[in-house]
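Trainee: Give me the fold of what follows.
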Amino acid sequence: MIFEQLLEAARKLDDANLLPDIPELLSQGQLAAERGPFAAKSSCVVLTTPVTAVPDGLSIDHIRSLAADINTQDGPDTTAVLSAVYAALRSSKLGTKPDRVALEDVALQIGQVMEPICSGATFDEDSTDYASLSRNGLLGLHILASLSTLAPRGDLVLPTKTLLSVIAFTYSSDPWTTSSSSELAQSLLSGHIANISPTQAVEPAPFVAPRLLRGSGAERHPGENTPSTGQGRFIAEDVLTGFLRPLFAKARPTTVTVSGRPAAFPEPPPRYAQGDGFGGREDDITALKPWKYARRYAVTVFQWAMENSDTDLLQQQWHLYTPILLTLLDEPQPASLKLRSISIFRNFWRLCPEGLLSRTGLADVFEQAVFPTVLSLPSLTPEADSLTLLSAAYPALFDMVGFEESDPSLSENEVGYIRSEGTNDMAVNDKHKLQTRGFTEAQRKLLDKIVREGVMVGYHHAKDHIRLVDFFCQTLRRLVDGMGILSVKYLKDIISMISEILVNPFGTKYPPALLSAIFLLQSVLQTCWPRVPHYCNEIIKITMVAWLNIEDDDDFSSSKSTKTELKQQLIKAVDMLSAVTEAAKLDMSDRVRPLLAKEPQLRPLFTCCEAK
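Mentor: Okay, the predicted model is just below:
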């Protein structure tokens, strides 16, 4: 065998446990590797590189034969053969003008070898050798880059299966991907996706376009089923239909049909089969959800497809996305997969043409898929995971309800406006604001569900977890700012929640929660001012007790600057309350004067009232 010496040198390189983050090292005369996270325990390793063993008279057909010798993904010589192929391609001994067909054959073989199959992933554990997958993937990417430079006029067309393997390495957060392989994969894709030929694609699975209701806004017309760009055809035909659809077909949720439309009569899941650990053997589970176990990179491919789609493509091919996306959203574990699914959904929602999901009935289906995540609360969900999941789920629901994140900070000129304007003018202004923030009936119902069944339920269930309390205050503040005057209907519950947080004598042990509650109070005072006078005494009590708790805590856990910030924001809230009562023709100073006589240390808090 002409590559015997080359393979032997490659095996020695692999035995040194050197992860080839920079495979160009294989082309140097001598290799000296300093000790690092992937190096051997010795401080320095010096080896003879495979390039010294590259045979003379080398041709691309020889390299094609060498690549064909890799029989299995996890074979012991996989990395050594890839290293040898790379060294041979970079060698000056390679003959000129290689045949493009032979180059594409090598690319196809390399793509199959570098596919990150997680062979050790099961329901109970994951024994996959990710270091090996990472090494092979990075070497494979460098080989593909070398093949592109060898092709005549640089017009090498990578086969679809190879492109799918490249896409699998586009996100550095995956355990089989490094930052180096991610950058190289994205560079390769940018030069090949736009010029991909449909004839190079994997034969797509048979597909029948769904029948759509007349007037739904998504009817098909002749010539509209085929995307107009090469990238669009690749995503629709090769990625979504040919590759992803068969992998997700067995685990499709009952709320959606095979054609991607909402099911008219969804069947409930089996009673004892609502999780991976029930209703079947372990091998059945892994076969049912290959995208969660052996072929986890399918989620990466779908995320790439979503991020590289556009509104026109979704207008035509939305039915190809929805079954896959709903399958991912319905998967409760692990938390990392749920977070990724929600992120993909947010991209999908933003790209979809306005009103398309509502007209097709899928908006309610996605709401039912996303909303349960807001109930991922302790003790069933660890506090850290709960905080992460809630931080992803609520913004997704805010996207669905249709308002953007606004700056919740209250400026001084807004306080002045409340003080200077009369009640009638303020009512007219809020009526105009309500019209500009108009919500549909469906959006109002979702807002009501988010507040009552989401934030309030979550707060009362997890109020002992102070970090979650802080998060719920911030979330409710965004809701109040987004809903405007509509948030008046929740004022009783919101004031009660603020009171529990601010009057708690142990609240000073975690100042961020106190500060978030004060900011929430300020948003309520600004937005719900017509009803605030009815809660004037309660708000005075809240601010007074919070001030005394801060002043009396000698062991304040935070810095002096944070304590000062809390007091300043309380003073600002009282100033806003004074402005609201003045606009309502009420005298707040009569209520405050007895308090100042009994507790002189409250004087800085109620300076605005005392001045009157």
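Trainee: switch to C-alpha atoms for all contacts and neighbour counts from now on
Mentor: Noted.
Trainee: tell me the SS of residue 174?
Mentor: coil (DSSP: H, G, I helix; E, B strand; the rest coil).
Trainee: make that residue 31, sorry
Mentor: strand.
Trainee: Count the residues that sit near it.
Mentor: 16 (other CA atoms under 10 Å).
Trainee: just residue 103 next, same as before
Mentor: Counted with other CA under 10 Å, residue 103 comes out at 23.
Trainee: again, but for residue 402
Mentor: Neighbours of residue 402 (other CA under 10 Å): 15.
Trainee: For it, which residues are in contact?
Mentor: 439, 443 (CA atoms under 8 Å, 6 or more residues apart in numbering).
Trainee: Surely residue 577 touches residue 525?
Mentor: Yes - the criterion here is CA atoms under 8 Å, and residue 577 meets it with residue 525 at 6.6 Å.
Trainee: residue boundaries of the strands in the stretch 301-450 of the chain?
Mentor: In the stretch 301-450 of the chain, no strands are found when defined by DSSP state E, counting those that start in this stretch.
Trainee: With the stretch 1-150 of the chain instead?
Mentor: Under DSSP E, counting those that start in this stretch, the stretch 1-150 of the chain gives strands at 30-34, 44-48.
Trainee: of all the ones you listed, which lies closest to residue 134?
Mentor: strand 30-34 (18.7 Å; CA to CA).
Trainee: which one's the longest helix in this structure?
Mentor: helix 560-583 (DSSP state H).
Trainee: got the contact list for that one?
Mentor: 415-416, 418-423, 511, 514-515, 518-519, 521-522, 525-526, 529, 532-533, 536, 540, 543, 547, 550, 556, 587-588, 604-606, 608-609.
Trainee: Could you also give me the structure for this second sequence? I'd like to compare it with the first:
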Amino acid sequence: MAMVTFATKQDPWTTDDTMGTASSHLRVAGQKGGLWATIEAILKEKIRPLFTKQRNPKITSEGRKNFHPVPLARFDGSVLDDSTRPWKNTAIYTTSVLSWIISQYTATDKMHLESHFPLLVPAILSLIDDSNISFKAQGCQLLTQLLKSIRESGSDILIRTNLISVFEEAITPCLLSLPTITPEADSLKILRVAYPVLIDLLEAAYKTPSLRTPQSQIKKDKESFNTSLAKILRSNLISSFNHISSSSSISGSNASFPHPLLSTFLMTRICAVLNKLGIETTKYLQDIIPVLQMTLSNPFGTSDPALLSVAVSTTRAVILNAHPRIWKWRGELLAALCACWLHVSEESKDKEKGKALVGVSKQLRITVSLLKCTLQNPAAVSNGALDADQVYAKEHMDAELKELVDADPQLEQLLGPAVTL
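Mentor: Here you go, the predicted structure:
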């Protein structure tokens, strides 16, 4: 226990010397054998007692989902009593010990992982459910480690224990830690671990089929995965992005982004989810494209090139993943890209500002080239035939682009010859 406490460099009390000494002792102890017996003893005798005063009604003592939980009192005074949570004050080494233990499971340690799983779950859930952002983040990091071990070992322990929904219900409230109630720095701290661990949870639950899994179940799991991803996209990512932004019109012409770092992070996660959804992205274009319009059309967007760059990348992800339906939204996309180009061109007249926007300009040209390529190569619909509207968009594309260039010659560089992708 003492050596493990000093084996993590991220802990503020650990120095290079203490970590070197601890790692050396742990290496020698591991070579002597009895590692798993020691780990089990630590979990049962040292870690579990720290969390017994704070029982989670959603799980049983065997580490399974409790289908008939006894609801807690509407207001429980123990919530404000840290004496029931010794891991927050006296046993502050707890998370370091748990992190080290979870790091010991390899792809061949499935049996040990599953036997220790009921001992790990209550501790991780207690950390995630805590009111303190730092402990929430540590709980999410531990769960990320555990899910990685579960996937590598090919275990279906999450399915057998029915704990997927329990973990989801614990993580989802973390996604509501947004300004102005939560400071931007704290919000980023928790969201940077909460969103990835929620995706990891879904992948561990629905995208780790065994050789014996029937095709019908694989298909059902894929549908469940996509449904859960879509819920995260619409109910959390997009709604959170809109919440921390301010706009007085649907078009987003008066939009502002008072929390640029957080807006950039959320846009990055939106892009990642779209790439995982693939063709399913087409179902949610009516939710995604207004967000892109609001961001790209922002007249003050050039003050934050990072957010603009991510928004352009997300636009490319939309075009690539939802290409069969892009023709229907070409007007909105072109309007947003052209507005962004004009703002960037105006700011680029200042040499200092222009340097930071060079990358955005190139990305805009690449994105427009991709959009033009998509419109020129419509996707076949039912029976292999082309939709009449797609054909119309293809045949009139050049005329529509020329109309835009005639309206503002500055768009010639953007809408003119294609660039190398």
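Trainee: Send over the TM-score of the superposed chains.
Mentor: After superposition, the two chains reach a TM-score (TM-score structural alignment, normalised by the length of structure 2) of 0.83; 373 aligned residues with a CA RMSD of 2.3 Å.
Trainee: Quick one: the strands of the stretch 1-150 of structure 1 as CSV, columns for distance to residue 371 of structure 1 too.
Mentor: Shown next, in CSV, are these (distance: least, CA to CA, whole Å):
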stretch, distance to residue 371 of structure 1
strand 30-34, 51
strand 44-48, 54
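Trainee: Minimum distance to residue 135 of structure 1: which of those strands has it?
Mentor: Nearest of the strands of the stretch 1-150 of structure 1 (CA to CA): strand 30-34, 16.1 Å.
Trainee: Now do that closest one: which elements does it pack against?
Mentor: strand 44-48 (3 or more CA pairs under 8 Å, 6 or more residues apart in numbering; DSSP states H and E).
Trainee: Residue 331 of structure 1: neighbour count?
Mentor: Residues within reach of residue 331 of structure 1, counting by other CA under 10 Å, total 19.
Trainee: For the aligned partner of residue 71 of structure 2 in structure 1, the count of nearby residues, please.
Mentor: Matched to structure 1 by TM-score structural alignment, residue 71 of structure 2 sits across from residue 268. Burial measure for residue 268 of structure 1: 10 neighbouring residues, criterion other CA under 10 Å.
Trainee: Tell me who's in contact with residue 268 of structure 1.
Mentor: residue 254.
Trainee: try 6 Å
Mentor: If a contact means CA atoms under 6 Å, 6 or more residues apart in numbering, then residue 268 of structure 1 has no contacts.
Trainee: quick one, helices of the stretch 101-250 of structure 2?
Mentor: Applying DSSP state H, counting those that start in this stretch to the stretch 101-250 of structure 2 gives helices spanning 110-129, 133-153, 157-161, 164-171, 184-206, 215-231, 239-244.
Trainee: Please produce CSV containing those, extended by distance to residue 295 of structure 2.
Mentor: Listed next are those as CSV, based on distance: least, CA to CA, whole Å:
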stretch, distance to residue 295 of structure 2
helix 110-129, 32
helix 133-153, 29
helix 157-161, 39
helix 164-171, 28
helix 184-206, 19
helix 215-231, 21
helix 239-244, 10
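Trainee: between residue 577 and residue 525 of structure 1, which one's more packed in?
Mentor: Neighbour count, other CA under 10 Å: between residue 577 of structure 1 and residue 525, residue 577 has more, with 27 against 23.
Trainee: what does residue 303 of structure 1 align to in structure 2?
Mentor: Match for residue 303 of structure 1 (TM-score structural alignment): residue 99.
Trainee: The nearest residue to that match once chain neighbours are set aside: neighbour count?
Mentor: Closest residue in space to residue 99 of structure 2, ignoring its immediate chain neighbours: residue 142 at 6.1 Å, by CA to CA, 6 or more residues apart in numbering. By other CA under 10 Å, 26 other residues sit near residue 142 of structure 2.
Trainee: can you check residue 116 of structure 2 too?
Mentor: 19.
Trainee: and what of residue 536 of structure 1?
Mentor: Residue 536 of structure 1, neighbours per other CA under 10 Å, totals 18.
Trainee: Structure 2: which residue goes with that one?
Mentor: So, by TM-score structural alignment, residue 536 of structure 1 is matched to residue 330.
Trainee: so how far is residue 318 of structure 2 from its match?
Mentor: Going from residue 330 of structure 2 to residue 318 of structure 2 by CA to CA, to the nearest Å gives 12 Å.
Trainee: now swap in residue 232 of structure 2 and tell me
Mentor: From residue 232 of structure 2 to residue 318 of structure 2 the distance is 17 Å (CA to CA).
Trainee: same thing with residue 2 of structure 2?
Mentor: For residue 2 of structure 2, the distance to residue 318 of structure 2 - CA to CA - is 51 Å.
Trainee: between the two, which one's more packed in?
Mentor: residue 318 (25 against 9).
Trainee: Show me what that one lines up with in structure 1.
Mentor: Checking TM-score structural alignment: residue 318 of structure 2 goes with residue 524.
Trainee: Give me the spatial nearest neighbour of its match, chain neighbours excluded.
Mentor: residue 480 (6.9 Å).
Trainee: Can you say which helix or strand has the alignment partner in structure 2 of that neighbour in it?
Mentor: For residue 480 of structure 1, the aligned residue in structure 2 is residue 274 (criterion: TM-score structural alignment). Taking DSSP states H and E as the definition, residue 274 of structure 2 sits inside helix 260-277.
Trainee: Give me the mean deviation of that helix from structure 1.
Mentor: Once the two are superposed, helix 260-277 of structure 2 sits an average of 1.1 Å from its aligned residues in structure 1 (mean CA distance after the TM-score superposition for structure 1).
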